[in-house]
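*Asks:* build me a model:
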Amino acid sequence: MPETIDIQMKKGVLGLCVLAVLARGESYAYEIASRLSDAIGMGEGTIYPLMRRMQSDGLVDTYLVESSAGPSRKYYRLTSAGHRALQDQSSEWRGFTDAVDALLDPTPTVTQEA
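*Replies:* Alright, predicted model coming up:
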């Protein structure tokens, strides 16, 4: 993603991106942060507070998995409310991006008046 995209714009869609990542499978925060860093350039520091907020909002729940190589990992999974939020936010996002794409189109469509 180009560096010219404003950081606030990226933060605005971060929750949607986390929901989308978790819809593909349960994961732990560092893995989520790595995927989002690769995809949209968002760092770890923004993920952890978001994950706590999503948990307190009931969008995700957590469970611990013991690790022989270190401390237990906290895994996140979508709740039914998280799945609904993903559907709602995805629909809103697609409508928004369609509208932006229409504005960016160099040859706008002409509407006829009734």
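*Asks:* all contacts plus neighbour counts: C-alpha atoms, from now on.
*Replies:* Fine.
*Asks:* could you say which helix or strand holds residue 95?
*Replies:* helix 80-104 (DSSP states H and E).
*Asks:* another for comparison:
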Amino acid sequence: MNVQFKKGALELLVLLIINNNDQYGYSLIQIIAKKIAISEGTIYPLLRRLVKEGYLNSYYEPSREGPSRKYYAITVKGNERLKKLTEEWNMFTESINSFMKESDIHDKG
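*Replies:* The predicted structure is shown next:
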């Protein structure tokens, strides 16, 4: 998958997943990696930025498998950001899909 496509969608994906359930960094990587190839190096800087911008809060929870885990929860501001990104994504994909429907690229191959 195109790296730029992933980069543009990752913030939306992270907010969508955390909106459903609080997550820790590695759990996010596992969830996303089931459908899209990503590396740890892309998630943790994004989480730090989302906390810094007030879209997420973080807290620690004990783990049965080792040290406490840092969980992330969406904030009210994060929910507003998620709604905005979702609207923008829908407008963007509808526009791209309309071009794809108008194109005869599938008939030329």
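*Asks:* what range does the helix holding residue 95 of structure 1 cover in structure 2?
*Replies:* Mapping helix 80-104 of structure 1 onto structure 2 (TM-score structural alignment) gives residues 76-100.
*Asks:* average offset between that stretch and structure 1?
*Replies:* Its aligned residues in structure 1 lie a mean 0.3 Å from stretch 76-100 of structure 2 after superposition (mean CA distance after the TM-score superposition for structure 1).
*Asks:* got the contact list for that stretch?
*Replies:* Stretch 76-100 of structure 2 has contacts (CA atoms under 8 Å, 6 or more residues apart in numbering) with 12, 15-16, 19, 54-56.
*Asks:* repeat that for 7 Å
*Replies:* 12, 15, 54-56 (CA atoms under 7 Å, 6 or more residues apart in numbering).
*Asks:* which parts of structure 1 are helices?
*Replies:* Assigned by DSSP state H, structure 1 shows helices spanning 7-23, 29-40, 44-56, 80-104.
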